[in-house]
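J.: just a sequence and a predicted model for now, questions to come.
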Amino acid sequence: MSGLAARQAALVAALTSGAPVPPGFDARRVEVARVALLRKRAGEVARQWPGLAAALGPRWHGVWAGWAATRPTDGSLRDGWDLARELAARDDLPPAAGAELATREATMRYDGTTAPRPRRLPAVRRAAGTIVVQAAGRVRVLRAT
């Protein structure tokens, strides 16, 4: 890797993964750009996961920024999915977002590393008090009590 390529990679890592600011760059400006990129990513994820963003309400940007600050993007669909799964694992996923996550889990396959793809076989998924059943391309959302 050339010197320029290495500096560019270090700058991208600082902007997207929380890596230290490389020498020769203004740390304040890099931080401003990093925060702007996090906000932009938050908006893109909120468009893919509107239930998650709405359910978190005023907490959305703080929860998102705390989760995404050290993670480079895998795309807004996957970023939202990973965040929702992590919140569910911590029992911090609101019920409205649970319905959205369970629906995605029932209709698509996602292993956390490769791109999501449509699920062909029937599936039952549960998240944050919601049960979703998918069979023959039809989805039924059930609320657990």
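T.: Nice, I can see it.
J.: drop to CA atoms for contacts and neighbour counts, all remaining ones
T.: Will do.
J.: ok, residues contacting the host helix or strand of Ala6?
T.: Using DSSP states H and E, Ala6 falls within helix 3-16. Outside of helix 3-16, the residues within contact range by C-alpha atoms under 8 Å, 6 or more residues apart in numbering are 19-22, 30-31, 33-34, 37, 69-73.
J.: this is the comparison structure:
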Amino acid sequence: MTAGGPLPPGFDEAGVQVAARAILRKRAGEVARAWPALAASYGRDWPETFARWAAERPTNGSIRDAWDFARAHKESLDRNAALELALTETRFHYDGESPPRPRRMAVRRVPGGVAFQLNGRARVIGRR
């Protein structure tokens, strides 16, 4: 319903659109719980912004939806959302298709510093 596929014969188009919007709002809420800084960076616009992006994409779960959204908007993320993305990417490897896997060691740039992860512990150096 939310991935933009054709409507099966006999379905009420208006009813399906209402249900699809409700599902997209629910997905936005789940993503906001998984990645709070990402959602907070959009303020009141978060549900609609996420819904526009997600409307043509089937869900892969809230964590992967958040990760995909953050990567797609990487250049416009605020400082806290960029940090949330960088810390997640130091802890896990995610190719955009298969489930995320823990990393052994990783380093990512964040606004004002560097985030790194070693043996499951993530840290940030130089952020003010």
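T.: Yep, it's here. Everything numeric in this text was worked out from a predicted model, so none of it was measured.
J.: can you say which of the contacts of helix 3-16 of the first structure are buried?
T.: Val21, Pro22, Val30, Arg34, Ala69 (16 or more other C-alpha atoms under 10 Å).
J.: the last one contacts Gly18, doesn't it?
T.: Yes. Using C-alpha atoms under 8 Å, Ala69 of the first structure is in contact with Gly18, at 6.0 Å.
J.: pull the most distant pair out of the buried ones among the contacts of helix 3-16 of the first structure.
T.: Pairwise distances across these peak at 17.1 Å for Pro22 and Ala69 (criterion: C-alpha to C-alpha).
J.: so which residues of the second structure form helices?
T.: Per DSSP state H, the second structure carries helices over the ranges 13-34, 36-40, 46-54, 62-72, 79-91.
J.: which residue numbers in the first structure does the second one align to?
T.: Which is helix 36-40 of the second structure. The alignment of helix 36-40 of the second structure onto the first structure (TM-score structural alignment) covers residues 50-54.
J.: check the mean deviation of the matching stretch from the second structure.
T.: Stretch 50-54 of the first structure, aligned to the second structure and superposed, deviates on average by 0.8 Å (mean C-alpha distance after the TM-score superposition for the first structure).
J.: so for that stretch, what gets flagged as buried?
T.: Pro50, Gly51, Leu52, Ala53.
J.: same list (these) but as JSON lines, adding distance to Gly98 of the first structure.
T.: Listed next are those as JSON lines, based on distance: C-alpha to C-alpha, whole Å:
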{"residue": "Pro50", "distance to Gly98 of the first structure": "12"}
{"residue": "Gly51", "distance to Gly98 of the first structure": "9"}
{"residue": "Leu52", "distance to Gly98 of the first structure": "8"}
{"residue": "Ala53", "distance to Gly98 of the first structure": "12"}
